[in-house]
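> with the sequence up front, the predicted model follows.
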Amino acid sequence: MTPSADAVEVAVVTGASTGIGREFARRLAKRCGKVILIARDAARLEETRQEVVALGAAAEIVVCNLSERSEVERLAQQLSEIPNIEYLVNNAGFGTMGDFVDVDRQQHADMINVHVVATVLLTHAVVPGMKARGRGYIINVASMSSFMIGPGQVTYAATKASLTSFSESLQVELERTGVQVQALCPGFTRTDFHNRPQFEGFDRDTISANLWLTPEQVVDFSLRKLPSKRVVCVPGLKNQFFARLMTFRFVRIIAGKSVRKK
């Protein structure tokens, strides 16, 4: 990975091989001259790369395991040397099912590394360049779970809540710098997220069809709301209603238990 010599605007997307990340890559290919695509799956990243190139932008693949601190440190150093990053989308993530003590502790550690540590380090790498240019966008993909008390998804809910809090606090620090931070909090989205082995017992049909959004709907809402400068971004009218209700603790508990039953 090398700095862009011709100063084209660059977008960086983690978890770009599928779902919301892949859709961000496609959409940002229309806004930036180059998109840096980051994930573990080289074959699927190549599919995304081809789509980005077809949309008229240059694309670079970076195969990186964000649960490994050394790989994240190396990636952060590379990003810090690119002065023209316009967008950073911290989208990579995964979930688990089961009581806290029944989930392997390495999975808890990996989740903290992917959701929190990688987001913090990559954001730290790009903010100086954005401040120097007087503009830039950082989108941290959190979740509706960040508002819940989540038995059965303890570390997931905690790390997503951390992303939301991190985004809100960072935005206050970056006020009047031209850098905008967003915590994107989607609910149920039709991606491969629930197709992984951890969700073998998950039945999509138990979720009301009108609660599901597509990656296109989520990304469209995120990008449309960026100019509003509101940090917490919740796609979907029903999700927005539920998010307001979850200012009450008992609603947060009920919502968390409801998700667990799914």
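Arrived safely, thanks for sending.
> can we go C-alpha only for contacts and neighbour counts from here?
Fine.
> next secondary structure element downstream of the strand or helix carrying residue 52?
Using DSSP states H and E, residue 52 sits within helix 42-54. Following helix 42-54 in sequence order, the next helix or strand is strand 58-63 (DSSP H and E).
> same for that following strand, what does it pack against?
Applying 3 or more C-alpha pairs under 8 Å, 6 or more residues apart in numbering; DSSP states H and E, one finds that strand 58-63 contacts strand 34-39, helix 42-54.
> contacting residues around the strand or helix carrying residue 89?
Using DSSP H and E, residue 89 maps to strand 85-90. With C-alpha atoms under 8 Å, 6 or more residues apart in numbering as the test, strand 85-90 has contacts from 9-15, 21, 24, 32, 119, 123, 126, 129-130, 135-141.
> alongside the first one, take a look at this:
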Amino acid sequence: MSVACVTGASSGIGKAFARQLFSEGWSLVLVARSEKKLEALAEELTGGVSAAADGATAPTADVFPCDLSREDECLRLCKQLETIPDLRLLINNAGIGAVGRFDELDTDRQLQMIRLNVEAVEILCREIIPHMEKEGGGQVLNVASSAGLLKGGPYMATYYATKAYVVSLTSSIFTELKERRSTVAISALCPGPVDTNFNESAGVRSSLPGISPEYCARFALRKLNRKKLIIVPGPQRWGMPFYNILPRRLQLRITGAGQKSKMR
């Protein structure tokens, strides 16, 4: 049975991915810091299920609590995933954000954001893609943001920079995998506002209507099956090409005004 690993699975988009994948028959490795939340999700998914209708083995949901902002914890997760020959999908979803003036935000929080949003994605891609190739193939979905497609984000400077890194990294790996005809494919998910607890944890008040995490996950998985590189769910996919035509300074002023309006 195919196995998918979802990081940041305890809430928001990660939880929606877990629910959707499990309903499609995937076994799961659920990753987040909170063991309690992961256990509750695993119970929700598997409660009362002992066998598939046709007598086949039912999908499972295993929990793996860890803090991916720590390098040693990332490597511990990789070591565990490398024991799974049927790992066919890795969703790098864990991430955090913060809003505020660059010089006023807490340095430790910003560095934690870089470690989680950037370094964890780097480590997991670097370690797990070779494992998938060795075992016959698979897919990686790096959850970035529409922020990563823009020229910058005043008042969320570090967050925008981390997501631009994820988009750039994914795009480059995509090309390398294609050129060597790898059995592994990689994509970047770049949603705009999503109705999750992300805004609350980031300390922002969203000024734009968001899509549901369930819609985001379903849309992403459909496009992932087509091996699309950049996946943009919601209305942003129509407006983004036109917005990016704007001169850099004008785009930065507009984006910065939007982010500044979120500050509490």
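Yes, it's here. All of these numbers come straight from a predicted model, not from anything done at the bench.
> where does the TM-score land?
Laid over one another, the chains give 0.88 as their TM-score (TM-score structural alignment, normalised by the length of structure 1), with 247 aligned residues with a C-alpha RMSD of 1.7 Å.
> same list, the helices and strands packed on strand 58-63 of structure 1, but as a markdown table with mean neighbour count and distance to residue 203 of structure 1 please.
Formatted as a markdown table, those follow (neighbours: other C-alpha atoms under 10 Å; distance: least, C-alpha to C-alpha, whole Å):
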| stretch | mean neighbour count | distance to residue 203 of structure 1 |
| --- | --- | --- |
| strand 34-39 | 25 | 27 |
| helix 42-54 | 18 | 25 |
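> residue 67 of structure 1: which of these is closest?
Closest approach to residue 67 of structure 1 among these is made by strand 34-39 (10.9 Å; C-alpha to C-alpha).
> the closest one vs structure 2, mean deviation?
For strand 34-39 of structure 1, the mean deviation from structure 2 after alignment is 0.7 Å (mean C-alpha distance after the TM-score superposition for structure 1).
> from the contact counts, what lies against that strand?
strand 10-14, helix 19-28, helix 42-54, strand 58-63.
> what's it aligned against in structure 2?
Strand 34-39 of structure 1 corresponds to residues 27-32 of structure 2 when matched by TM-score structural alignment.
> list of residues touching the matching stretch?
Contacts for stretch 27-32 of structure 2 (C-alpha under 8 Å, 6+ apart): 1-10, 18, 21-22, 38, 42, 59-68, 94.
> which among the residues you listed end up buried?
3-10, 18, 21-22, 38, 42, 59-68, 94 (16 or more other C-alpha atoms under 10 Å).
> before we move on, back to that, and the angle from the helix holding residue 52 of structure 1 to strand 34-39?
With axes from the mean of the first three to the mean of the last three C-alpha atoms, to 10 degrees as the basis, helix 42-54 of structure 1 and strand 34-39 are set at 160 degrees to each other.
> the helices and strands packed on strand 34-39 of structure 1: which one's closest to residue 186 of structure 1?
helix 19-28 (9.8 Å).
> and that closest one against structure 2, how far off on average?
Looks like 0.7 Å for helix 19-28 of structure 1 (mean C-alpha distance after the TM-score superposition for structure 1).
> angle of that helix against strand 34-39?
Using the same axes, to 10 degrees: helix 19-28 of structure 1 against strand 34-39 is 170 degrees.
> tell me what helix 19-28 of structure 1 is packed against?
strand 10-14, strand 34-39, helix 42-54, helix 215-225.
> mind giving me TSV with these and columns for distance to residue 108 of structure 1?
Shown next, in TSV, are those (distance: least, C-alpha to C-alpha, whole Å):
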stretch	distance to residue 108 of structure 1
strand 10-14	19
strand 34-39	19
helix 42-54	24
helix 215-225	26
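> show me where the stretch 101-250 of structure 2 has strands.
For the stretch 101-250 of structure 2, the strands defined by DSSP state E, counting those that start in this stretch occupy 138-143, 184-189, 230-231.
> hmm, back to that, residue 181 of structure 1 is nearest to which of the helices and strands packed on strand 58-63 of structure 1?
Closest approach to residue 181 of structure 1 among those is made by strand 34-39 (18.8 Å; C-alpha to C-alpha).
> tilt between the closest one and strand 10-14?
Using the same axes, to 10 degrees: strand 34-39 of structure 1 against strand 10-14 is 10 degrees.
> so which of the helices and strands packed on strand 58-63 of structure 1 gets nearest residue 103 of structure 1?
strand 34-39 (23.5 Å).
> distance from that closest one to the middle of the chain?
On the basis of C-alpha atoms, centre = their mean, to the nearest Å, strand 34-39 of structure 1 sits 14 Å off its chain's mean C-alpha point.
> same thing with stretch 95-112 of structure 1?
For stretch 95-112 of structure 1 - counting by C-alpha atoms, centre = their mean - the centre lies 19 Å from the chain centre.
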